[in-house]
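>>> coords below, sequence missing:
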């Protein structure tokens, strides 16, 4: 599959992040506020635009309702005054009483006022034309009535014109109502367009805001992840990686302080390893002399010993050997920490490694009358550093013997799984406390459970064993087991590929 688009996106993000770092705020809080503001900005713009659109629609609706109300009211006034003028004119004509025309002139004034109010409104051209026609016809009737004011009986022609004038008023009123309906339809169309516009804005701006939020979350969390990674490395003892934090100035300074702490820890670790190495070498020389002197006494070179004297020499020899192993553990651990422990690999039979370790531990096995169950193919070969893997297996078997009860059973088995050799050492002893599982391979750590009759060691055996396993590209782990006993599994690559 072609990963070029993904690589281009990653490169674009890195370039954008590098440009952002050049203008980084000095405070992590400012960076958060900037990110928060930029994420909210599109939504605020959409909200303001929606508010403006809704306000415009509300204003147009208000104006339309006001104009519709005015047109309806004035149109009704025009029709009512036309009826009033016609009634007054007919009464004056029938009774031949010009005094009754006062009602006509009063209705005429109201008609003129209502027509003026309508003319002041924002009417369409058709409405304006209809209103002018209505005023013109009314003015013609008014002129006739005013001319015949002295002889009301001659108002027959004028009275007959009111029917036509009323028809024109009704036509004008109907046109007004039609226009109101058109305005309402136009407002509905505008409202639908505004609603659609808001929906599209939300569909466009919400993903954009989410993308901005994700982008700033990367920018904000990257320095935090760098700090977390640096702390985790230092906690795991990986002090050779420089701490570099890219981000706001305060987090960058925190990264500098962490790097200073790393250098201090590295210096302390170097001093500790140097001290262990020097002390171990200083102790090794006099210890060798003590062990050799005990051997000479035990061999009778300086004369025959009494049984009690021979018992003392055996104790001296046994403890000197035990102490020498502790010193060798310290030297091995120091070499591992200084990365001076090189591997000399060669094809080795697993059975030969196990036989060599069993031979070294034969006396301890006999003392506790232990039964050793072997399940190893005689032709199984692994490519490894024989001496170091022998050290690993010796440590595992030594612990199994130490914690196994008398006449107990220890199982050593090996099998190939996925081109890797799994070498298991299983005992029936006290087992491993749950609280010890996480720290079992930590240097100098000693478990809560102690075997009777044994002195606590340095706590380096399992730590060195696992380092040797990891150096081979394998691992050493504890397999959870129900009931009593412990189960350790050494994993090694079958070959050096």
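Sure thing, it's come through. Since we're looking at a predicted model, the values are computed, not measured.

>>> Could you use CA atoms for every contact and neighbour count after this?
Will do.

>>> I'd like the distance between residue 434 and residue 166.
Separation of residue 434 from residue 166 (C-alpha to C-alpha, to the nearest Å) stands at 105 Å.

>>> next one: residue 324
Separation of residue 324 from residue 166 (C-alpha to C-alpha): 130 Å.

>>> that older thread, show me which of residue 434 and residue 166 is the more surrounded one.
Using other C-alpha atoms under 10 Å, the more surrounded residue of residue 434 and residue 166 is residue 166, with 20 against 9.

>>> was I right about the more buried one contacting residue 79?
Yes: with contacts counted by C-alpha atoms under 8 Å, residue 166 reaches residue 79, the gap being 6.4 Å.

>>> Show me where the stretch 101-250 of the chain has its helices.
Taking DSSP state H, counting those that start in this stretch to define them, one finds helices in the stretch 101-250 of the chain at 102-120, 125-147, 156-235, 249-299.

>>> for comparison:
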């Protein structure tokens, strides 16, 4: 290794000694004075130096050209590695690196082809799943809606008198029917979002109207748990939005805040104009969400580890639907949270 490493320098030294001796011999033979000997030595040195420089620069130029070809995608290119010096050693190392790069690239291409095939299969399965959910949900919603209608008629006395026990059972059936219809509606909304077919019909509305309506629906649950809902939304904020869908988003965020605040606490909703947009915050003093979970909470059916998600009676679809609704309006949604301190959901919607 070290013997090869100094071969170029050894060659230069040998050539210098050779030129010096040659010059001295020529000068002695033809009677040239010392100054002439020096001049001859310099001229011969320049000629030999040029030859040596070319012998060094040519393989380096080849190396640069080959490296450029490999960078452009031609992984079959190699350099001449037959020299027995540092340049040859560099060429061997370069070719070895190119061999490894070509092997790794081939392996990556094979994996990429396989991943594309698997991804195509998964997309097809996901499409079939979405179609099944959509068809099944449509087929279930009609009979469930009819069932709910008859249950309501029974509960309001239209179908006659029922005993106290019968009425209690009818109320349980009605609540569960409402829950199933809500789940089916969520599934249909999610299917529309995932297929890019969520229909948005915009109208101008005061934001406080939508907030007050959401609070009115959630307040009984909040009161039953000893929570306070605080509203700090100016009367002058006007939104151009799909009223029903934004109302759903607000209602769901408030509902989650109430359900995930285990002790009597505070849920607050605030809003303000922000450079042509409206920034809405829904905050609580609840249990909080681990930082490692924050990026997953908008995934359909995702269940927080160690949470009480399974006890809240929710479908696990709400936040993914809220995100789809917000993004369909050209807005953004994100969350900040601290364990034991609470959670803040941020929604930014364009005013127009």
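On my side now, so go ahead. The structure displayed is predicted, hence computed values, not measured ones.

>>> coming back round to it: could the helices of the stretch 101-250 of structure 1 go into TSV alongside distance to residue 390 of structure 1?
Shown next, in TSV, are those (distance: least, C-alpha to C-alpha, whole Å):
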stretch	distance to residue 390 of structure 1
helix 102-120	110
helix 125-147	109
helix 156-235	30
helix 249-299	22
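
>>> Residue 65 of structure 1: which of those is closest?
With C-alpha to C-alpha, the closest approach to residue 65 of structure 1 among the helices of the stretch 101-250 of structure 1 belongs to helix 156-235: 8.3 Å.

>>> just how off-centre is the closest one within its chain?
Chain-centre distance of helix 156-235 of structure 1: 34 Å, with C-alpha atoms, centre = their mean, to the nearest Å.

>>> Also stretch 331-340 of structure 2?
With C-alpha atoms, centre = their mean, you get 16 Å for stretch 331-340 of structure 2.

>>> ok, now stretch 29-41 of structure 1?
17 Å.

>>> swap in stretch 403-418 of structure 1?
Relative to its parent chain, stretch 403-418 of structure 1 has a centroid offset of 45 Å by C-alpha atoms, centre = their mean.

>>> likewise stretch 314-321 of structure 1?
Using C-alpha atoms, centre = their mean, the mean C-alpha position of stretch 314-321 of structure 1 is found 60 Å from that of the whole chain.

>>> what's the mean deviation for that stretch versus structure 2?
Taking mean C-alpha distance after the TM-score superposition for structure 1, the mean distance separating stretch 314-321 of structure 1 from the aligned residues in structure 2 is 1.7 Å.

>>> which residues of structure 2 does that stretch align to?
Using TM-score structural alignment, stretch 314-321 of structure 1 lines up with residues 171-178 of structure 2.

>>> Quick one: residues in contact with the matching stretch.
Residues outside stretch 171-178 of structure 2 that contact it (C-alpha atoms under 8 Å, 6 or more residues apart in numbering) are 144, 147-148, 151-152, 155.

>>> Mind telling me what residue 461 of structure 1 corresponds to in structure 2?
In structure 2, the residue paired with residue 461 of structure 1 is residue 318, using TM-score structural alignment.

>>> which of the contacts of stretch 171-178 of structure 2 count as buried?
Among those, those buried by neighbour count (16 or more other C-alpha atoms under 10 Å) are 144, 147-148, 151-152, 155.

>>> Just the element for residue 340 of structure 2, please.
Per DSSP states H and E: residue 340 of structure 2 is located in neither a helix nor a strand.

>>> I'd assumed residue 286 was in contact with it.
Yes: between residue 340 of structure 2 and residue 286 there is a contact under C-alpha under 8 Å: 6.7 Å.

>>> can you map out the helices along the stretch 151-300 of structure 2?
Assigned by DSSP H, counting those that start in this stretch, the stretch 151-300 of structure 2 shows helices spanning 164-194, 207-224, 243-259.

>>> Serialize those helices to a markdown table and add fields for distance to residue 333 of structure 2 and mean neighbour count.
Formatted as a markdown table, those follow (distance: least, C-alpha to C-alpha, whole Å; neighbours: other C-alpha atoms under 10 Å):
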| stretch | distance to residue 333 of structure 2 | mean neighbour count |
| --- | --- | --- |
| helix 164-194 | 15 | 17 |
| helix 207-224 | 17 | 17 |
| helix 243-259 | 11 | 21 |
